[in-house]
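Enquirer: pasting the structure only:
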């Protein structure tokens, strides 16, 4: 059996040799909108797509970095939301994840998904999600991970996992320049992709040209 999965758009995607040409923003939006954060243990349902959009819209993320922030968990569209403690128990998983992240970066030109500002916004959202969406519990892994991290002031009211089918991924005259929260998950993730700065190959079908305002990619550090 080949290590492949069939995506929502009918593409067979290899987990061993991921091809950037097989990556579709529609697949990422659809899968993440239907993938619950925290292995499904949050209350109520809260999708990875909504988390990704909230990170991208966070005021701590500068405009030139928002597309990368939107895509920081895009590999989970193909791997699922694996709890971090399980990742630590299976070191080989990180290598599979890295290959898929590299393919996503090559497809969309987002080379800053591990930027420190994205990580800072991600942790702020994590602290907020812990406060608003998870049950109360005694000290544990959460307190270690979130030590010194303050949640955002606004409380999270999750959306429902209902991205609309057949939504055009092309930008139209009526596409808003900004999207207010709460977001419409998969549909909103696709729309936001086409309104953020630095249009990439997901919009043009071509290789992303270099952009003077986008900082040079930093070297990847092993997790």
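Expert: Arrived safely, thanks for sending. Please read these numbers as outputs of a predicted model, since none were measured by experiment.
Enquirer: please make it C-alpha for all contacts and neighbour counts, starting now.
Expert: Fine.
Enquirer: where along the protein do the helices fall?
Expert: Shown for the chain, the helices assigned by DSSP state H span residues 25-33, 48-57, 66-70, 76-79, 84-89, 91-108, 116-133, 141-145, 185-193, 201-204.
Enquirer: any chance of those helices in CSV, plus mean neighbour count and distance to residue 42?
Expert: Converted to CSV, these look like this (neighbours: other CA atoms under 10 Å; distance: least, CA to CA, whole Å):
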stretch, mean neighbour count, distance to residue 42
helix 25-33, 25, 15
helix 48-57, 26, 12
helix 66-70, 28, 21
helix 76-79, 20, 17
helix 84-89, 10, 15
helix 91-108, 18, 23
helix 116-133, 19, 5
helix 141-145, 11, 13
helix 185-193, 25, 16
helix 201-204, 15, 32
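Enquirer: closest one to residue 16 among these?
Expert: helix 91-108 (6.8 Å; CA to CA).
Enquirer: the helices of the chain into TSV, with extra columns for distance to residue 6?
Expert: TSV is the format used below for the helices of the chain (distance: least, CA to CA, whole Å):
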stretch	distance to residue 6
helix 25-33	10
helix 48-57	19
helix 66-70	23
helix 76-79	9
helix 84-89	23
helix 91-108	15
helix 116-133	29
helix 141-145	34
helix 185-193	18
helix 201-204	20
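Enquirer: against that first model, consider the following:
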């Protein structure tokens, strides 16, 4: 059993999450994701996972169901393991399985369709947003072509240069609006 302590002082096992671990999931996500940097922090400027989620919410402007998926699609990262890059995650099947179980449990608790987390519209937008973020924020490397490797960029950066408190507040307000609870 692998236990870690979350922001509230509760011990959780990220490989065997329970329903009670998702109490105050909005606050857990806001606190954690407003601190966790994208791309393992290898950026020219700070940019958090919360900003990434809020940017994806803006991309789906007008579709509350997709916005709810967008703001919560990184919930597993908020539960303790942080932002693990996709190439690394592919080599860690136990992490990928735990992430899928967490998304399924979260979807059930928040009355979302679990399958929506895996639909092409979400995956394509998430990947396109990642390409846009990488091109804007990662160190320049002429021998690495993000678009060739991952596809076309979409969306825009969310409040680049904002403070952790600003991002956390925006995240909590949007979460409350979409789910009616934290």
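Expert: Perfect, thanks for sending it. No experiment lies behind these values; they were computed from the predicted model shown.
Enquirer: circling back: out of the helices of structure 1, flag the one nearest residue 41 of structure 1.
Expert: helix 116-133 (9.0 Å).
Enquirer: for the helices of structure 1, which one sits closest to residue 151 of structure 1?
Expert: Here helix 116-133 is closest among the helices of structure 1 (CA to CA), at 4.4 Å.
Enquirer: show me the contact partners of the closest one.
Expert: With contacts defined as CA atoms under 8 Å, 6 or more residues apart in numbering, helix 116-133 of structure 1 is touched by 42-44, 51, 54-55, 58, 60-61, 65, 68-69, 72, 146, 149-152, 155-156.
Enquirer: go on, stretch 93-106 of structure 2?
Expert: For stretch 93-106 of structure 2, the surrounding residues in contact (CA under 8 Å, 6+ apart) are 14-17, 19, 22, 73, 75-76, 89-90, 114, 117.
Enquirer: repeat that for 10 Å
Expert: For stretch 93-106 of structure 2, the external contacting residues (CA atoms under 10 Å, 6 or more residues apart in numbering) are 14-19, 21-22, 25, 69, 72-77, 79, 81, 84, 86, 88-90, 107-115, 117-118.
Enquirer: sorry, back to before: if any of the contacts of helix 116-133 of structure 1 are buried, put those into a ChimeraX selection.
Expert: This is how ChimeraX selects the buried members of the contacts of helix 116-133 of structure 1, with burial counted by 16 or more other CA atoms under 10 Å:
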select :42,51,54,55,58,61,65,68,69,72,151,152,156
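Enquirer: now stretch 30-47 of structure 2: how far from the chain's centre is it?
Expert: Computed by CA atoms, centre = their mean, to the nearest Å, the chain-centroid distance of stretch 30-47 of structure 2 equals 11 Å.
Enquirer: how long is that stretch end to end?
Expert: 14 Å (CA to CA, to the nearest Å).
Enquirer: centroid residue for structure 1?
Expert: residue 73 (3.2 Å; CA atoms, centre = their mean).
Enquirer: quick check: it vs residue 136 of structure 1, distance?
Expert: For residue 73 of structure 1, the distance to residue 136 of structure 1 - CA to CA - is 26 Å.
Enquirer: quick check: residue 75 of structure 2 touching residue 24?
Expert: No: contact between residue 75 of structure 2 and residue 24 fails when scored by CA atoms under 10 Å: they sit 11.7 Å apart.
Enquirer: could you name every residue contacting both of the two?
Expert: Common neighbours of residue 75 of structure 2 and residue 24 (CA under 10 Å, 6+ apart) are residue 30.
Enquirer: the two - which one has more neighbours?
Expert: residue 75 (23 against 13; other CA atoms under 10 Å).
Enquirer: list the contacts of that one.
Expert: Counting by CA under 10 Å, 6+ apart, residue 75 of structure 2 has contacts 22, 25-26, 28-30, 32-33, 69, 82, 99, 102-103, 106.
Enquirer: how many other residues sit next to the aligned partner of residue 10 of structure 1 in structure 2?
Expert: Aligned counterpart of residue 10 of structure 1 in structure 2: residue 9 (TM-score structural alignment). Residues lying near residue 9 of structure 2 (other CA under 10 Å) number 8.
Enquirer: so how far is residue 21 of structure 2 from residue 9 of structure 2?
Expert: 11 Å.
Enquirer: check contacts around residue 33 of structure 2.
Expert: By CA under 10 Å, 6+ apart, residue 33 of structure 2 lies in contact with 27, 48-53, 74-75, 77-79, 82-83, 164, 167-168, 171.
Enquirer: can you find the partner of it in structure 1?
Expert: By TM-score structural alignment, residue 33 of structure 2 lines up with residue 32.
Enquirer: same deal with residue 121 of structure 2?
Expert: Match for residue 121 of structure 2 (TM-score structural alignment): residue 117.
Enquirer: again, but for residue 102 of structure 2
Expert: Aligned against structure 1 - with TM-score structural alignment as the criterion - residue 102 of structure 2 pairs with residue 100.
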